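Engineer: The amino acid sequence is not available; the structure is as follows:
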């Protein structure tokens, strides 16, 4: 992330967003199921990262939070039946309105956008690309994940969103809660966190592919 981050022992021990985030994404059961509440609570914590990206990203946070609420609404209809996210989606797949199915689909897309964006920052740093600008990485992530499902009005809105992403040094400082910390430690903890998050995303992708629940509807 930033070359100018301190590598001293004092800075390397500083807490940052990904060392403090809790709860973490759940480990799947042996048969590949995700605990619904654990997944949703982890997502609520993950969404807080958008508070560090600036007020323009409120639109993304609001949308993701709204979809978490919709999934909780379905879960609360029968917590025992819907203990696992897989069972919730399977049970709701034939709902004529598909509230839960649609909510998780959009939540997945927004999570994929965020994962591609923050992984892109780390990967470019490891390749020696130390440009402070990040808007092009955010644009690439948006083009891969959300843009195909947005109509032109929403696309124009997101152009402003991705252009407002802070630069690399500002983002690292924000993730260290306003202090200068070790970039290497941040990257290490970030990649550990992403590995479990991506395990959860992979299971969701498999569910939607298996049950034919993807769609190309635009908003």
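Structural biologist: It's in. None of the values given here were measured: they were computed from a predicted structure.
Engineer: okay, CA-based contacts and neighbour counts for the rest of this
Structural biologist: Noted.
Engineer: The residue nearest the centre of the chain and residue 194: what is the separation?
Structural biologist: Centroid-nearest residue in the chain, with Cα atoms, centre = their mean: residue 111, separated by 3.1 Å. To residue 194, residue 111 is 11 Å away according to Cα to Cα, to the nearest Å.
Engineer: what's the answer for residue 68, then?
Structural biologist: From residue 68 to residue 194 the distance is 19 Å (Cα to Cα).
Engineer: Buried by neighbour count: which residues of stretch 169-182 qualify?
Structural biologist: 169-176, 180-182 (16 or more other Cα atoms under 10 Å).
Engineer: which residue ranges form the strands in the protein?
Structural biologist: Using DSSP state E, no strands are found in the chain.
Engineer: Run through the helices of it in chain order.
Structural biologist: Per DSSP state H, the chain carries helices over the ranges 9-12, 17-20, 36-47, 58-75, 85-92, 99-126, 135-145, 152-163, 168-175, 183-210.
Engineer: second one coming, line it up with the first:
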């Protein structure tokens, strides 16, 4: 599980503020995750990488002012007025919906959810993650593309082997490391969603 465990997310402080630089550094390694299933994850990876680049550009313009993600959103709200939150890093971070997709997908795996007739397939996990994280933001055409692409997902054994960088690791050992990764990762993703709800920064848009 080296691919995930080598780049752990930080434990959140008591105020649940997410520091921007460590967050961007940890998130920058996640596009490698999408290479594990290139067909089904390709459009998600492209969208993810583009929005991550936008966030880094804004942060690098004034690291001191944008120390936490909340500082960044508050500053952009002040700077952009009525155009906010549909601009800048605020909008880019909102569209990193694939963070929730990854969270839901990995959580489904460790929860043992599977197709009883085809237990080595991960379509059930991918579909559940899509329903939770992305479906509401996609129009009918994109939804159909995902349904078609999900049939190209690798077998669970292949996926876990790829996460372990090709090493033969017992499935339960892999899943246990995913559970550990999810502790800080899920807390971070949940904190971001809570922040957007609290600041009324969520934009319900369909692509």
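Structural biologist: Done, it's in. All of these numbers come straight from a predicted model, not from anything done at the bench.
Engineer: Superpose the two chains and report the TM-score.
Structural biologist: Overlay of the two chains. TM-score (TM-score structural alignment, normalised by the length of the second structure): 0.88; 201 aligned residues with a Cα RMSD of 2.1 Å.
Engineer: Contact partners for the counterpart of residue 53 of the first structure in the second structure?
Structural biologist: In the second structure, the residue equivalent to residue 53 of the first structure is residue 37, according to TM-score structural alignment. Residues in contact with residue 37 of the second structure (Cα atoms under 8 Å, 6 or more residues apart in numbering) are 152-154, 159.
Engineer: which of those residues show up in the first structure as well?
Structural biologist: Contacts conserved in the first structure for the contacts of residue 37 of the second structure, counting by both residues aligned by TM-score structural alignment, their matches' Cα atoms under 8 Å: 153-154, 159.
Engineer: how about the residues you listed in CSV, adding distance to residue 192 of the second structure?
Structural biologist: Shown next, in CSV, are these (distance: Cα to Cα, whole Å):
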residue, distance to residue 192 of the second structure
153, 28
154, 30
159, 27
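Engineer: Just the residues contacting stretch 70-77 of the second structure, thanks.
Structural biologist: 17-18, 59, 65-66, 84-85, 88-90, 195.
Engineer: coming back round to it: now which residue in the second structure aligns to the residue nearest to the centre of the first structure?
Structural biologist: Match for residue 111 of the first structure (TM-score structural alignment): residue 99.
Engineer: can you tell me how far its match sits from residue 169 of the second structure?
Structural biologist: 25 Å.
Engineer: Between residue 68 and residue 194 of the first structure, point out the one with more neighbours.
Structural biologist: More crowded of residue 68 of the first structure and residue 194, by other Cα atoms under 10 Å: residue 68, with 20 against 17.
Engineer: roughly how far apart are the closest residue to the more buried one other than its chain neighbours and residue 93 of the first structure?
Structural biologist: Among residues not flanking residue 68 of the first structure along the chain, residue 40 sits closest, at 6.4 Å (Cα to Cα, 6 or more residues apart in numbering). As judged by Cα to Cα, residue 40 of the first structure and residue 93 of the first structure stand 19 Å apart.
Engineer: Quick one: residues contacting the counterpart of residue 35 of the first structure in the second structure.
Structural biologist: Matched to the second structure by TM-score structural alignment, residue 35 of the first structure sits across from residue 19. By Cα under 8 Å, 6+ apart, residue 19 of the second structure lies in contact with 67-69.
Engineer: do the same with residue 110 of the first structure
Structural biologist: Contacts of residue 110 of the first structure by Cα under 8 Å, 6+ apart are 60, 64, 145-146.
Engineer: so can I have CSV of the residues you listed showing distance to residue 188 of the first structure?
Structural biologist: As requested, these are exported to CSV (distance: Cα to Cα, whole Å):
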residue, distance to residue 188 of the first structure
60, 26
64, 26
145, 25
146, 27
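Engineer: out of those, which is most surrounded?
Structural biologist: For the contacts of residue 110 of the first structure, neighbours were counted using other Cα under 10 Å, and residue 64 has the most, 23 neighbours in all.
Engineer: and the gap between the nearest residue to that residue once chain neighbours are set aside and residue 170 of the first structure?
Structural biologist: Nearest residue to residue 64 of the first structure in three dimensions, chain neighbours excluded: residue 107, at 5.6 Å (Cα to Cα, 6+ apart). Per Cα to Cα, residue 107 of the first structure is found 26 Å from residue 170 of the first structure.
Engineer: one step back: now, which of the buried residues of stretch 169-182 of the first structure sits nearest residue 122 of the first structure?
Structural biologist: residue 172 (11.0 Å; Cα to Cα).
Engineer: which residue lines up with the closest one in the second structure?
Structural biologist: Residue 172 of the first structure maps onto residue 160 of the second structure when the alignment is built from TM-score structural alignment.
Engineer: Skipping its backbone neighbours, what lies nearest that match in space?
Structural biologist: In space, residue 160 of the second structure is closest to residue 174, 6.7 Å off (Cα to Cα, 6+ apart).
Engineer: what about the equivalent of that neighbour over in the first structure, neighbour count?
Structural biologist: Mapped onto the first structure by TM-score structural alignment, residue 174 of the second structure lines up with residue 186. Counted with other Cα under 10 Å, residues neighbouring residue 186 of the first structure total 22.
Engineer: Likewise for residue 27 of the second structure?
Structural biologist: 18.
Engineer: Pull out the buried positions in stretch 68-80 of the second structure.
Structural biologist: 68-73, 76-77.
Engineer: what separates whatever residue of the second structure lines up with residue 90 of the first structure from residue 62 of the second structure, distance-wise?
Structural biologist: Under the alignment (TM-score structural alignment), residue 90 of the first structure maps onto residue 74 of the second structure. According to Cα to Cα, residue 74 of the second structure stands 14 Å off from residue 62 of the second structure.
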